[in-house]
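Trainee: Sequence and predicted structure, then a few things I'm wondering about:
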Amino acid sequence: MSETAATPCAAQPADDALHTEAREVLRALTSRPDAEFKDGQFEAVDALVRGRRRALVVQRTGWGKSAVYFVASLLLRARGAGPTVIVSPLLALMRDQVAAAARAGVRAVTMSSANATEWDEVRAALAQDEVDVLLISPERLNNPRFRDEQLPDLLARMGLLVVDEAHCISDWGHDFRPDYRRIRDLIGRLPAVRAEPVPVLATTATANERVVADVVEQLGVDSADEVFVLRGPLARASLQLGVLRMADPSARLAWLLTHLHELPGSGIVYALTVSAAEDTARALADAGHAVISYTGRTDPEQRAQIEQDLKDNRVKAVVATSALGMGFDKPDLGFVVHLGAPSSPVAYYQQVGRAGRGTDHAEVLLLPGPEDRRIWEYFATASMPDEQQAHAVLQALREAGRPLSVPVLETSVSAKRSQLELLLKVLAVDGAVEKVGGGWRATGRDWAYDAQRYARVAEARRAEERLMLDYETTQTCRMEFLARTLDDPTAAPCGRCDTCAGPWYPTGLDEEARAKARRTAQKVGVPIEPRRSYPSGMDRLGVPVKGTIPPARQAEEGRALARLSDLGWGVRLRELLDADDAPVPEAVLEAAVTVLREWGWEERPIAVVAMASRGRPRLVGSFAEGVARIGQLPFLGALELRHGGPTAGPGGNSAYRLASVWERIAVPDPMVQALASAPAAGRHGPVLLVDDLVDSRWSLAEASRVLRDAGAQGVLPLVLAQQG
């Protein structure tokens, strides 16, 4: 149900009235009296304004998709239409779009979680017809206040609906977001609002044929007209692509330390995890480079400032996760470097497309690592809804007969809060639950887990991962490879990448940079904050606790050698924990000595205790014994597991993780006697509690509780690795 214009049709005649009017609007928007439409831009405007069509535009970043919807918006407004509504996925993208609109004389406003205090002003401006463009996030469509108070009026008055980054609609898109699926329902309601059709525009730079077909199907719902599809060539003439394979994370960091200042202009260094981004930024800043990190942990206010600093070239680079992705607009971005590969060529193309949008040359380099695949697996698993958890949520809501908040639901399903919130979004989009005042409630509609669909999505993502690995090792043109992955029929060798023209990037490493990178990789010691309060609703899980954990039963601040996602020790510890249970390597003990030496505790520990372990008893036991031997401390043995031991797997929420270990860890009698006799023997101080891996921290909290009850004067957790 689509009409495709892969090659744009001929421009309208010079005397065409709409073409002339549209060109004048374009020139006013750009403040350029000689501005002309690029191939395809007017055809898209014409489809929206004259034809009142539904259109999908797939064009490379920098082509000018925003010009299409700004010109169309002003033309429709001149014809008496209401405001354009743009559904946009990121606050960063909204900020850029509002700024671009203001420069072009378009009155644009947003309604998002970031400006909730301004909603009354926005509503007043909409009521006075003083808004040309309203930008909202897809999540706003499920906000009860917006859905009930604002959306009906918008549907009645909307002049144009724009779905930006439309690949997010599709299960097959590299950045699918459940709330984007609400747009199908929104589009389905448009024809019933009034007799005159409301044109719809979807835009993206990253869509292969499967995504295009999916988006077209959703755009065409309840419409007799075919969807107008405009696809242009996706290859970027300004990008010079390359892949440099290096031995280990410290070598990749050393390359950045050596060569970052040689890269053109300012740019983005992408990392796969938050800790890798923060560690890299810290190492580069310590070496004198003007860089800053940008991750999911960065405050929204700080994000806006960092984006502006990069745009104004006040920093050489922003070291970022995918949090800095879609929509960030800096036309002269000079480079993009990846420390680790994204999980698909499509996602990679989307990120590198930030560079060289308004310049003739930009450098793009991928530094892949063997740990990439493990990270892909972690994020893929975390993003897929779980059938058992979904039914548990629905059962809890049905039995309650009233809205339940997310913290209350956490006592009904063993899922982390982020996973639970994603699951609720999926169920809401499927119509099984809805968000209302006071939380979430069941709608009463039947719901079934679509196992086949999720299996197809999982297989598609595995196929993308294989393609990403192929990209790293291809002997053909890299730009052509990416374009073919996006089903671009014009894909052809670029003549610039390292397979077409030979390596263009330096490979040597400065010895001082090597040393700094090794020191970063060898750095050990991550604080472990103790649990200080219990999750709410524990009585519903049979655990009689609430509120603050009594200080006399808490652990003290502990230490992990490293996070599993760290650049240096994280890689080594992942390999150790993945291997069969075996005694701890001597090098790990030496690293632990460094952690102990730099700890700075108030009281020196008087003994060492091993955590009870079913999976790695030799590793944990030998680690504890080794620490005791080196520190010349008594080793009191291992704690015991009772009632079968902990039952919750990794990834569950706090309530279920605590319930799974409550009263299942015990202090053996000889250890109780040793703890009781310590003060009489003149030994005053905490014990070291040694374990292999910490995630939720509830095992450590429960072990600390029973140790303190048994007479320990304090508990200092020491673990090999921290999850994350």
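Mentor: Yep, it's here.
Trainee: CA only for contacts and neighbour counts going forward, please
Mentor: Fine.
Trainee: hmm, who's touching stretch 416-427?
Mentor: 178-179, 382-383, 385-386, 390, 406, 410, 433, 651-654 (C-alpha atoms under 8 Å, 6 or more residues apart in numbering).
Trainee: from these, which single one is nearest Ala251?
Mentor: Minimum distance to Ala251 across the contacts of stretch 416-427 is 29.6 Å, recorded for Ala382 (C-alpha to C-alpha).
Trainee: Identify each buried residue in whichever strand or helix holds that closest one, please.
Mentor: Taking DSSP states H and E as the criterion, Ala382 maps to helix 372-383. Under the neighbour-count criterion of 16 or more other C-alpha atoms under 10 Å, helix 372-383 has 372-373, 375-376 buried.
Trainee: Residues touching it, excluding its own?
Mentor: By C-alpha under 8 Å, 6+ apart, the residues outside helix 372-383 that reach it are 272, 340-343, 419, 422.
Trainee: okay if I get those residues as CSV plus distance to Arg604 and neighbour count?
Mentor: Shown next, in CSV, are these (distance: C-alpha to C-alpha, whole Å; neighbours: other C-alpha atoms under 10 Å):
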residue, distance to Arg604, neighbour count
Leu272, 38, 20
Gly340, 40, 22
Ala341, 43, 27
Pro342, 44, 25
Ser343, 46, 26
Gln419, 40, 20
Leu422, 44, 19
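Trainee: any idea which of these is closest to Trp599?
Mentor: Of the contacts of helix 372-383, the one sitting nearest to Trp599 (C-alpha to C-alpha) turns out to be Leu272, at 28.8 Å.
Trainee: so the closest one makes contact with Leu339?
Mentor: Yes: here Leu272 reaches Leu339: they are 7.2 Å apart, a contact under C-alpha atoms under 8 Å.
Trainee: returning to that earlier point: output the contacts of helix 372-383 in a markdown table; the columns should cover secondary structure and distance to Gly644.
Mentor: Output for the contacts of helix 372-383, formatted as a markdown table (DSSP: H, G, I helix; E, B strand; the rest coil; distance: C-alpha to C-alpha, whole Å):
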| residue | secondary structure | distance to Gly644 |
| --- | --- | --- |
| Leu272 | coil | 37 |
| Gly340 | coil | 40 |
| Ala341 | coil | 41 |
| Pro342 | coil | 40 |
| Ser343 | coil | 38 |
| Gln419 | helix | 27 |
| Leu422 | helix | 32 |
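Trainee: want to compare, so here's the second one:
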Amino acid sequence: MTGTREQALDILRTLVGHDDADFHDGQFEAISTLVDDRRRTLVVQRTGWGKSAVYFVATLLLRRRGAGPTILVSPLLALMRDQIAAARRAGVRAVAINSTNPHEWAEIQTLLRDDEVDVLLVSPERLNNPTFRDEQLPSLIERIGMLVVDEAHCISDWGHDFRPDYRRLRDLIAVIPDGVPVLATTATANSRVVTDVAEQLGGASVVTIRGPLARASLRLGVLRLPDAATRLGWLLSHLGDLPGSGIIYTLTVAAAEDTARLLREAGHSVRAYTGQTDTAEREESERALKANEVKALIATSALGMGFDKPDLGFVLHLGAPSSPVAYYQQVGRAGRATENADVLLLPGSEDEAIWEYFATSSMPTQERAERVLEELALEAGAPLSTPALEARVNIRRTRLELLLKVLDVDGAVRRVRGGWVSTGQPWVYDADRYDRIAAERVAEQQHMLDYERTDACRMEYLQRSLDDETAAPCGRCDNCAGVWFPSAVETDAASRASSSLDRVGVALEPRAQWPTGADRLGVPVRGNIAPAERMLEGRALARLTDLGWGNTLRELFAPGTPDAPASQALIAACIRVLADWGWDERPVAVMSIPSRSRPLLIESVAHSLAGAGRLPYLGALALTGSGPSGEPGGNSAYRLSSVWGAFELPPAGTLPTGPILLVDDLADSRWTLTVAARELRLAGATAVLPFAIGLRG
């Protein structure tokens, strides 16, 4: 044991670059449990404690004793990049197989075969890639030295970052040779998550090493402001006062992009970082933040687990995450190697609506699952690709992919080359399980609201939310030590923020290709949409997720909101969109899409736009039969089939020569506008300029 500690300490000091470094409480205990006892171990420790040091030190010790490489399951590309950099500092030879480096896979296979790799990093999804799973993983399992599951809370249904593919790790653990140690690590786990993860690792035989989660460097605060404009005004007023460089989290992609644009226009060096950001741009933004070349990254949760900048000076939230667990995960980016870091939450009135949207969009339903299983069963073992399956079931691609992963983990389907097949195993929708998950999410949301409103210590509240029995007042937060942040908003900043939020106009890109499988649904089209039948690029007033007009539009289009003519403010905003459009040729007339749910709204907007432009309003397109039959939320092929043939062609010669401005209420898939524009083009319109009041997404 003494020899193990001496060797481990030598490796640790190389890793951190300090000759006097020593282990934190629990670190060597975890290393020894893995290396000397070869046990399965769950480590729950605060961010910055040094969980990566445990698995890198343990890896080198095991390799010195003749063990094979460590397989490290890591959930995010940004995290992988940081883990590889940290490994190199410790003299650990680490490589990754992921979607960004296929050009390196052959070389990595050679290195693995020649035993020149200490740690192989893979995503949980990679474990189910047919080629990797069937051809590469078996040989790795034969010689694996250790399995590490990082950010292990993703295993749990209760975890805020639940990833279905993490749950297949139980199957991997079941087939690795006896005596191979397994390590799971996380900083964000309450008792339920700990129990769930331990069960995946092997139940009662798992050694759990859990430490206090308090972060002495963090100074927590909550500032409640009346609206988005005031919150952005505060940020414009005080961003420069925040220490060092940091992260500003938002709940949506649109909010991140809008906030970054506003701050850049005010002269601040910031970048947006979201799930839609190009991979190369993400890497450059991470580098710029670590080098303090930007004041902040304005980020969604895409920048979260494992991002390592030890001197990050602040984390600020424009809008609250949906649980204290998620919040603790994100604020843990700050103050990892500094004595002080500021953490401030600016909650928004729209937070709960956004939480509800994301919660309901991710939960599988029995109807959808059974539909997928029925279609796969019809193929009698022949694989169906995801696009082909999407054409048969009315489920959007992202939701379908998540559902397939859940069914795969449950053993009902299997991913193979060419797509998905049914296993034929009986499958029952676990309604009780999903009801429990939904109920827990609601409870976590309430805990987050309680965190915002508590007058007790905020760090203690977060610790108790994570079932940390060592929770005690921190003495630093705004409730313990008094408000440490200014609340005033400069008049000029408030004005600039209001002007930015009042900005209108979002591009509506024209559809260029018919969806795969439309012909199976009775729509006789395929391939590219003929240029002579397409609409031109259009405009929407705003997205429903925008910080500014998004709030108004979410209320306007919320279920149960009664139909009514548009307000003068809304009409004025729509007219501004047209004034700023910059079209090549001005429209000569206005028409509208008929609406069963909001006829007064769309009629009033179309009339007003026609009046403002001194254009004739030709009325709404006539419907054939009962008109469109679909509901929002389906996939492209079904959405197209629901509107195909729903509109009557205007009589020949009745359309004026020139572009038609076509007005709709809410654009989602854009198939309604695409089909209506095609009908107008076939009836003689030289061009169609689509305009929507709102745009989903």
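Mentor: That came in fine, so what should we check first? The structure displayed is predicted, hence computed values, not measured ones.
Trainee: on that earlier part again, in strands, which of the contacts of stretch 416-427 of the first structure appear?
Mentor: Val433 (DSSP state E).
Trainee: Now which of the contacts of stretch 416-427 of the first structure would you call buried?
Mentor: Buried among those (16+ other C-alpha under 10 Å): 178-179, 385-386, 390, 406, 410, 433, 651-654.
Trainee: Looking at the residues you listed, which one is closest to Val364 of the first structure?
Mentor: For those, the nearest to Val364 of the first structure is Pro178 (30.8 Å; C-alpha to C-alpha).
Trainee: now the strands: where do they sit in the stretch 151-300 of the second structure?
Mentor: Along the stretch 151-300 of the second structure, counting by DSSP state E, counting those that start in this stretch, strands occupy 182-186, 207-210, 218-222, 246-250, 270-273, 296-299.
Trainee: Nearest to Tyr327 of the second structure, out of those?
Mentor: Nearest of the strands of the stretch 151-300 of the second structure to Tyr327 of the second structure, taken as C-alpha to C-alpha: strand 246-250 at 10.1 Å.
Trainee: what range in the first structure matches the closest one?
Mentor: Mapped onto the first structure using TM-score structural alignment, strand 246-250 of the second structure spans residues 267-271.
Trainee: just to revisit the earlier point, could you redo the strands of the stretch 151-300 of the second structure as a markdown table and give each row distance to Arg586 of the second structure and mean neighbour count?
Mentor: Below are these laid out as a markdown table (distance: least, C-alpha to C-alpha, whole Å; neighbours: other C-alpha atoms under 10 Å):
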| stretch | distance to Arg586 of the second structure | mean neighbour count |
| --- | --- | --- |
| strand 182-186 | 58 | 25 |
| strand 207-210 | 67 | 17 |
| strand 218-222 | 49 | 24 |
| strand 246-250 | 38 | 27 |
| strand 270-273 | 34 | 26 |
| strand 296-299 | 37 | 27 |
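Trainee: just so I know, which of those lies nearest Ser487 of the second structure?
Mentor: Closest approach to Ser487 of the second structure among the strands of the stretch 151-300 of the second structure is made by strand 218-222 (10.5 Å; C-alpha to C-alpha).
Trainee: same for that closest one, what does it pack against?
Mentor: Here strand 218-222 of the second structure touches strand 341-346, helix 458-465, helix 478-481, going by 3 or more C-alpha pairs under 8 Å, 6 or more residues apart in numbering; DSSP states H and E.
Trainee: Of all these, which one is nearest Ser139 of the second structure?
Mentor: helix 458-465 (42.1 Å).
Trainee: Next, the mean deviation of that closest one compared to the first structure.
Mentor: By mean C-alpha distance after the TM-score superposition for the first structure, the fitted helix 458-465 of the second structure averages 0.6 Å away from its aligned residues in the first structure.
Trainee: Can you tell me which helices and strands that helix packs against?
Mentor: Packing partners of helix 458-465 of the second structure (3+ C-alpha pairs under 8 Å, 6+ apart): strand 218-222, helix 324-331, helix 431-453.
Trainee: Just send the ones you listed back as CSV, with distance to Glu603 of the second structure too.
Mentor: Formatted as CSV, these follow (distance: least, C-alpha to C-alpha, whole Å):
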stretch, distance to Glu603 of the second structure
strand 218-222, 44
helix 324-331, 44
helix 431-453, 39
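Trainee: ok, how many other residues are close to the aligned partner of Glu511 of the first structure in the second structure?
Mentor: Here Glu511 of the first structure is matched to Thr491 in the second structure, going by TM-score structural alignment. Using other C-alpha atoms under 10 Å, Thr491 of the second structure has 12 other residues around it.
Trainee: next one: Gly369 of the first structure
Mentor: Applying other C-alpha under 10 Å, we find 16 residues neighbouring Gly369 of the first structure.
Trainee: Next, find the distance separating the equivalent of Glu226 of the first structure over in the second structure from Ala388 of the second structure.
Mentor: Counting by TM-score structural alignment, Glu226 of the first structure corresponds to Ser205 in the second structure. Separation of Ser205 of the second structure from Ala388 of the second structure (C-alpha to C-alpha, to the nearest Å): 44 Å.
Trainee: about what we covered before: farthest pair within the contacts of stretch 416-427 of the first structure?
Mentor: Largest separation among those by C-alpha to C-alpha: Asp179 and Ser654, giving 25.7 Å.
Trainee: Stretch 259-273 of the first structure: end-to-end distance?
Mentor: 22 Å.
Trainee: right, and Gln513 of the second structure touches Asn528 too?
Mentor: Yes: if you go by C-alpha under 8 Å, Gln513 of the second structure and Asn528 touch, sitting 4.2 Å apart.
Trainee: For the aligned residue in the second structure for Ile169 of the first structure, give me its contacts.
Mentor: Here Ile169 of the first structure is matched to Ile155 in the second structure, going by TM-score structural alignment. Residues near Ile155 of the second structure by C-alpha under 8 Å, 6+ apart: 162-164, 166-167, 196-197, 200.
Trainee: Just the buried subset of these, please.
Mentor: Going by neighbour count (16+ other C-alpha under 10 Å), those have 163-164, 166-167, 196-197, 200 buried.
Trainee: aligned partner of Val413 of the second structure in the first structure?
Mentor: Aligned by TM-score structural alignment, Val413 of the second structure pairs with Val433 of the first structure.
Trainee: Show me what Gly714 of the first structure aligns to in the second structure.
Mentor: Checking TM-score structural alignment: Gly714 of the first structure goes with Ala687.
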